[in-house]
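A.B. asks: Give me a 3D structure for the following:
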Amino acid sequence: MAYGEAREHIARPAGEIIEFILDLRQYQQVDAKLGKIHWVKRDGNVVTFKFQPKLLGLPGPATTQKVVLSDDGKRIDIGGAEPAFTDKIAAFAAFFRFEEGDGGTWVTRRVTFTFPSALAWLLDKPFSKWLAKDVPDELAKAKAFLERAA
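C.D. replies: Take a look at the predicted model:
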């Protein structure tokens, strides 16, 4: 499994951060992995969208994902919206976790790719190296964007 994780304190209320993340066209400004967004549909605390991700800086195949805010507002989970051919190559999962405190919100972000064993030996290391840099950079950009906009 390849993953990247980061934690940042953002001097904004959790609700404001959550709305920024759920507005994927706006969040795209801080997350290069989103690539080209084809469409976005929001129904309350669930956002479904089709996009062409950028993986390791390269365009990946178009996929549809679902972004779900938990009922208690403390977590956003992201994963495939429907089975896709890419699931055989890599399983994707991600989350944001929110803890209010210290005059703002502590945000934890994690992104994971799980590859089948036939590919893991080849892809785990480069994806882990990329995500170890990309996820903290993404969260730092989100912090700067939100705190500057305040």
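A.B. asks: from here on, contacts and neighbour counts on C-alpha atoms
C.D. replies: OK.
A.B. asks: quick one: secondary structure of the residue nearest the centre of the chain?
C.D. replies: Closest residue to the average C-alpha location of the chain: Ala94 at 5.5 Å, with CA atoms, centre = their mean. Per DSSP: H, G, I helix; E, B strand; the rest coil, the secondary structure class of Ala94 is strand.
A.B. asks: One more, so I can put them side by side:
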Amino acid sequence: MAEASATETIACTPDELLEFVLDPERYAEVDRKIGEIEWVRREENSTRFRFRGRVPGLPGPMPKIESRMTRTPGERVDVVLPRVRANLLVNLVSEFSASWVCVPADGGTTVTRTVRFAFKGPAKWLVEPALDRALPADIVDELRQAKAYLEADTPVDGAL
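C.D. replies: All right, here's what the predicted structure looks like:
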């Protein structure tokens, strides 16, 4: 399994951060793993979207997949690749999960971003070493960009 986590404190509320995450078109501005987005379907605490993903350390984009994000208000967003036709090939060779876990902190929100890929069969030996090298830096960069984006965009507690 390839897994990476990073933690950052961002000057926003947990709900502001989680709302940003649930908007894949906005979040794609800070996450290179999200390529071309085909569609987005949003409900109150969940978002499904179809997109062309990129896997850090691997060349080129992946096939289009569908992702499902579910929010626990004020606390976290969890991501999975549901068992749908668009994900048939990806789900045959791998398992994916990700999360953003938020804790209120002085000056904003401390968020821990975690991404996990578990490949099956020969893909495990071919793909996971590249992910082990590239994923940690990608996650750190993603959180730094999210911090810059949110702190430039969102006043905390109504401050100007």
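A.B. asks: Could you get me the TM-score between them?
C.D. replies: Overlay of the two chains. TM-score (TM-score structural alignment, normalised by the length of structure 1): 0.94; 149 aligned residues with a CA RMSD of 1.3 Å.
A.B. asks: Now do the same for the residue nearest to the centre of structure 1: its match in structure 2.
C.D. replies: Here Ala94 of structure 1 is matched to Ala98 in structure 2, going by TM-score structural alignment.
A.B. asks: Now the closest residue to that match other than its chain neighbours: which helix or strand?
C.D. replies: Counting by CA to CA, 6 or more residues apart in numbering, Ala98 of structure 2 lies nearest to Val115, which is 4.3 Å off, once chain neighbours are set aside. Per DSSP states H and E, Val115 of structure 2 falls inside strand 108-119.
A.B. asks: Residue range in structure 1 corresponding to that strand, please.
C.D. replies: Under TM-score structural alignment, strand 108-119 of structure 2 corresponds to residues 104-115 of structure 1.
A.B. asks: How far off centre is that stretch?
C.D. replies: Computed by CA atoms, centre = their mean, to the nearest Å, the chain-centroid distance of stretch 104-115 of structure 1 equals 7 Å.
A.B. asks: what's the answer for stretch 120-140 of structure 1, then?
C.D. replies: Relative to the centre of its chain, stretch 120-140 of structure 1 is centred 13 Å away, using CA atoms, centre = their mean.
A.B. asks: Likewise for stretch 75-93 of structure 1?
C.D. replies: With CA atoms, centre = their mean as the basis, stretch 75-93 of structure 1 stands 12 Å off its chain's centre.
A.B. asks: Show me the strands in structure 1, by range?
C.D. replies: Taking DSSP state E, the strands of structure 1 run over residues 2-10, 36-43, 46-52, 54-55, 58-59, 63-69, 75-80, 91-101, 104-114.
A.B. asks: how about a markdown table for these, with distance to Leu146 of structure 1 added?
C.D. replies: Listed next are these as a markdown table, based on distance: least, CA to CA, whole Å:
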| stretch | distance to Leu146 of structure 1 |
| --- | --- |
| strand 2-10 | 8 |
| strand 36-43 | 21 |
| strand 46-52 | 21 |
| strand 54-55 | 23 |
| strand 58-59 | 27 |
| strand 63-69 | 19 |
| strand 75-80 | 18 |
| strand 91-101 | 15 |
| strand 104-114 | 11 |
